[in-house]
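In: Okay, predicted coordinates and the sequence, questions at the end:
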Amino acid sequence: MKYQKRKEAIVLLADGTTFFGKSIGIEGSSFGEICFNTGMTGYQEIFTDPSYYGQLMVAANAHIGNYGTTPIDNQSETIKISGLICKNFSFQHTRPIGTQDLLEYFKSQNVVAISDVDTRALVSYIRDNGAMNAVVTTEIDRLEELKSQLADQPSMVGLELASKVSTKEPYYYGNPDAKYKVAAVDLGVKKSILDNLALQDVYVKVFPYDAKFEELEAWNPNGYFLSNGPGDPEPLKEAQELAKEIIKRDLPLFGICLGHQVIAIANGVSTFKMFNGHRGINHPVLNIETGKGEITSQNHGFAVNKEEAENHPDIEISHVHLNDKTVAGLKMNNKKCFSVQYHPEASPGPNDSKYLFSNFVNNF
């Protein structure tokens, strides 16, 4: 493949800026909000993370595909990014447990990917100009038509995407004979989060994004969990009402990422679209209670309003992002409810924050 003449491809941003590259061999066009991830490893976990649904991923790491793919790294059943933009794409892999090269993996799901893009320049441009919609395409003879389609793409603000990735029917995960039971709401849950719950001797029943409290309560769980996921938390009215009911009854509740934002909104604290989100595996967070720093895995484009959280009588900010001082964690006073903006199960990433799963079980 690498010795064949490769077709030209481009990344066209909503403001008209164009970056040039080469097709890896999958023809077509794909739209989404462009974003970048700074992680040096874990690309398969990133591509299959449901939180990335509807986004074009720029890989800040210069080499993608060098260790192939393997089913154990999947965070969901399919690739969730809309398309991939990278610098150097490896058409062969050398990882002993790799079962498929990345090209065949993308081909099997018909996901557009392009390489040979100046990703340093592209990431720098996004950092300076903010997240925006874009199209990645090998159909450079259709540019005027693609520009028109790009202009019609919806903004991520107000966009409800959890329903696109959530399970349609409840399912179970873990050991049926486990000591505890947790009712989890799937807003776009990663498999590694369910794995970490199971490691706490928890049997999980996973419910759709719009499940009612009565459905979860009927399973008689020890605790409740709101997962990560894509899109704006504001339209998720069912999940917000669910969180309000759980909090009102003072039942154990843990939220991650989108679930964290839903818990904030349920308490009357608003969220906002960030100029650029946090996406990587080396984000520094301060645990205010312990005074210790944590290196965290993050993937989000919305954040909780810090001033409103600070002024809320029933809420404390438990964690703060050290780069920009945004809210990275919340806990409720006199309630068994807490949440974090990052991914404590860290797939990929460090293990600094796995204690949060133990803290959740200790509330049972």
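Out: Perfect, thanks for sending it.
In: Could you use CA atoms for every contact and neighbour count after this?
Out: Fine.
In: Just list the residues touching the residue nearest to the spatial centre of the chain, thanks.
Out: Centroid-nearest residue in the chain, with Cα atoms, centre = their mean: residue 51, separated by 2.8 Å. Applying Cα atoms under 8 Å, 6 or more residues apart in numbering, we find residue 51 in contact with 80, 188, 189, 228, 229, 230, 231, 299, 300.
In: want to try JSON lines for the residues you listed, with distance to residue 63, neighbour count and secondary structure as columns?
Out: Converted to JSON lines, the contacts of residue 51 look like this (distance: Cα to Cα, whole Å; neighbours: other Cα atoms under 10 Å; DSSP: H, G, I helix; E, B strand; the rest coil):
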{"residue": "80", "distance to residue 63": "20", "neighbour count": "22", "secondary structure": "coil"}
{"residue": "188", "distance to residue 63": "27", "neighbour count": "30", "secondary structure": "coil"}
{"residue": "189", "distance to residue 63": "27", "neighbour count": "29", "secondary structure": "coil"}
{"residue": "228", "distance to residue 63": "27", "neighbour count": "30", "secondary structure": "coil"}
{"residue": "229", "distance to residue 63": "27", "neighbour count": "30", "secondary structure": "coil"}
{"residue": "230", "distance to residue 63": "26", "neighbour count": "30", "secondary structure": "coil"}
{"residue": "231", "distance to residue 63": "28", "neighbour count": "28", "secondary structure": "strand"}
{"residue": "299", "distance to residue 63": "20", "neighbour count": "24", "secondary structure": "strand"}
{"residue": "300", "distance to residue 63": "23", "neighbour count": "24", "secondary structure": "strand"}
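In: okay, now the one to match up with it:
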Amino acid sequence: MQKRQLVLEDGTRFLGTGFGSDREISGEVVFNTGMTGYQEILSDPSYCGQIVTMTYPLIGNYGINRDDFETITPSIHGLIVKEVCDLPSNYRSEETLDRFLKANDIPGLAGIDTRKLTRLIRNHGTMKGLFTSADCSVERAMQLLHQEIGITNHVERVSTVKPYVVPGRGRRIVLVDFGMKHGILRELTKRNCHITVVPHHYSAEKIRRLKPEGVMLSNGPGDPKYVPDAVRMIEEIIPDIPVFGICLGHQLIALACGADTEKLRFGHRGANHPVKDLTTGKTVMTSQNHGYTVTKESLAGTELELTQLALNDGTVEGLAHKRYPAFSVQYHPESSPGPEDTYQLFDRFLANIITHQSEEKREEVSCRSVQI
């Protein structure tokens, strides 16, 4: 392994040992507080364009297996760890973390003070950083960073190109892919749903032609305001079709209903984030990965009801529409990795579909009675 460095946009330099791919790459440097789940983190499309720092000191100790992927092609830009394990020990392990990163052309950096880097991000917010060789000067690295043009099409890079079907005999669900984790598919197929996955730019008209009983809006990377087509689509379908939004999907529902979003200082990334349900008074532990949030003050004057709050910082974690069968959560009820406290939200989504269909039938019967 050769020496490699991380240079941040403020000029801070971290010198360590490289593993994985040796390519030079830049990205937004963030941190994740999970003790496990690095395979799911590496394969989560929501990390597109980011270099992830793991705060847990030893990563790679249970290797890489065939079951825990959240997408086929990882889009994370880089991984930073305190110590990388070269000899994993787990009955499911099929290859080392280093070998996996090499195969997917993802660079890694080990042996740096990850606590110092995490404190830096917490104090100053997320920053752009560059993975480069140890002999590259800080001045040259800073020039390369400043030459980088901000990429805004993260969703386009991770969304499916064309629709496809995951067949089932249950409810017909259209899943809009903004950077979907396979965990969402797993929970819907577990409930025998017939799922049609569509690209991020699919129009409301095209979605209606698929005759869905419900529409799910997936997680995804980046700023929700860079996906204006999706906001317009949601505005059109939300009065007619039950909708459930997760993470980026949650933020897009808020924008479609007149609320606003803003960038967090350093985001929420990790497992075991406590969230309070304001309707039940109960607290659940959640898995989270987002750098943007719905602005709480912007909900005033909209038809959205605040249903859940993050106990760590009071940010918006759940919304429900006051008139239409639409709701959303900022966290990941499909977990992967993380706690399984909120799987029942998928059941709530299907229950909303049944209730909506019953109401439509009553209205249809009422209209016929008036005509007679």
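Out: In hand now; what should we look at? Values in this document were obtained by computation on a predicted structure and should not be read as measured data.
In: Residue in structure 2 paired with the residue nearest to the centre of structure 1?
Out: Under the alignment (TM-score structural alignment), residue 51 of structure 1 pairs with residue 46 of structure 2.
In: returning to what we had before: A helix includes the residue nearest to the centre of structure 1, no?
Out: Yes - under DSSP: H, G, I helix; E, B strand; the rest coil, residue 51 of structure 1 falls within a helix.
In: how about the helices of structure 1, start to end?
Out: Using DSSP state H, the helices of structure 1 run over 43-47, 102-108, 119-129, 143-151, 162-165, 191-198, 213-217, 237-248, 258-266, 306-310, 355-362.
In: Compare these and report which one is nearest to residue 340 of structure 1.
Out: helix 258-266 (5.7 Å; Cα to Cα).
In: By how much does the closest one deviate from structure 2 on average?
Out: If you overlay the two and look at helix 258-266 of structure 1, the average distance to its match in structure 2 is 0.5 Å (mean Cα distance after the TM-score superposition for structure 1).
In: Give me the range in structure 2 that that helix lines up against.
Out: Going by TM-score structural alignment: helix 258-266 of structure 1 matches residues 248-256.
In: So in structure 2, which strand runs the longest?
Out: Counting residues, the longest strand found in structure 2 (DSSP state E) is strand 261-277.
In: Give me the distance from it to the chain's centre.
Out: The chain centroid and the centroid of strand 261-277 of structure 2 are separated by 11 Å under Cα atoms, centre = their mean, to the nearest Å.
In: can you list contacts of that strand?
Out: Contacts for strand 261-277 of structure 2 (Cα under 8 Å, 6+ apart): 30-34, 121-122, 124-126, 223-224, 251, 254-255, 282-295, 307-312, 317, 337-339.
In: Now do residue 292 of structure 2 against residue 279 of structure 2, distance only.
Out: Residue 292 of structure 2 sits 24 Å away from residue 279 of structure 2, going by Cα to Cα, to the nearest Å.
In: gap between the two ends of stretch 133-150 of structure 1?
Out: End-to-end for stretch 133-150 of structure 1, by Cα to Cα: 7 Å.
In: buried stuff in it?
Out: 133, 134, 135, 136, 137, 138, 146, 147, 150 (16 or more other Cα atoms under 10 Å).
In: again, but for stretch 203-214 of structure 1
Out: Neighbour counts using 16+ other Cα under 10 Å place 203, 204, 205, 206, 207, 208, 209, 210, 211, 212, 213 of stretch 203-214 of structure 1 among the buried residues.
In: which of the contacts of strand 261-277 of structure 2 are buried?
Out: Neighbour-count burial (16+ other Cα under 10 Å) is assigned, among the contacts of strand 261-277 of structure 2, to 30-34, 121, 126, 223-224, 251, 254-255, 283-295, 307-310, 317, 337-339.
In: and those, which of them are in strands?
Out: Going by DSSP E, the strands hold 30-32, 283-294, 307-310, 317 from these.
In: give me every residue that touches the aligned residue in structure 1 for residue 318 of structure 2.
Out: For residue 318 of structure 2, the aligned position in structure 1 is residue 329, judged by TM-score structural alignment. Contact analysis of residue 329 of structure 1 by Cα under 8 Å, 6+ apart lists 260, 317, 318, 319, 320, 338, 339, 340, 341.
In: Isn't residue 229 of structure 1 up against residue 258?
Out: Yes - at 5.4 Å, residue 229 of structure 1 and residue 258 qualify as touching, with contact defined as Cα atoms under 8 Å.
In: Return the residue of structure 1 aligned against residue 198 of structure 2.
Out: Taking TM-score structural alignment, the alignment pairs residue 198 of structure 2 with residue 207 from structure 1.
In: scratch that, residue 189 of structure 2
Out: Here residue 189 of structure 2 is matched to residue 198 in structure 1, going by TM-score structural alignment.
In: Its match and residue 77 of structure 1, how far apart?
Out: 19 Å.
In: same thing with residue 21 of structure 1?
Out: From residue 21 of structure 1 over to residue 77 of structure 1 (counting by Cα to Cα), the distance is 29 Å.
In: So for those two, which sits in the more crowded spot?
Out: For residue 21 of structure 1 and residue 77, the more surrounded residue by other Cα atoms under 10 Å is residue 21, and the numbers stand at 23 against 11.
In: Contacts only, for the more buried one.
Out: Neighbours of residue 21 of structure 1 in contact, by Cα under 8 Å, 6+ apart: 8, 9, 10, 11, 114, 115, 116, 117, 118.
In: Tell me who's in contact with the corresponding residue of structure 2 for residue 91 of structure 1.
Out: The alignment partner of residue 91 of structure 1 in structure 2, by TM-score structural alignment, is residue 86. Residue 86 of structure 2 makes contacts with 60, 61, 96, 97, 98, as judged by Cα under 8 Å, 6+ apart.
In: Top of the residues you listed by number of neighbours, please.
Out: Neighbour tally across the contacts of residue 86 of structure 2 (other Cα under 10 Å): the maximum, 27 neighbours, falls on residue 97.
In: which residue lines up with it in structure 1?
Out: By TM-score structural alignment, residue 97 of structure 2 lines up with residue 102.
In: residue in structure 1 matching residue 62 of structure 2?
Out: In structure 1, residue 62 of structure 2 lands on residue 67 (TM-score structural alignment).
In: Isn't its match up against residue 95?
Out: Yes - between residue 67 of structure 1 and residue 95 there is a contact at 4.7 Å, judged by Cα under 8 Å.
In: Compare neighbour counts for those two and give me the winner.
Out: With neighbours defined as other Cα under 10 Å, residue 67 of structure 1 and residue 95 compare such that residue 67 has more, 24 against 14.
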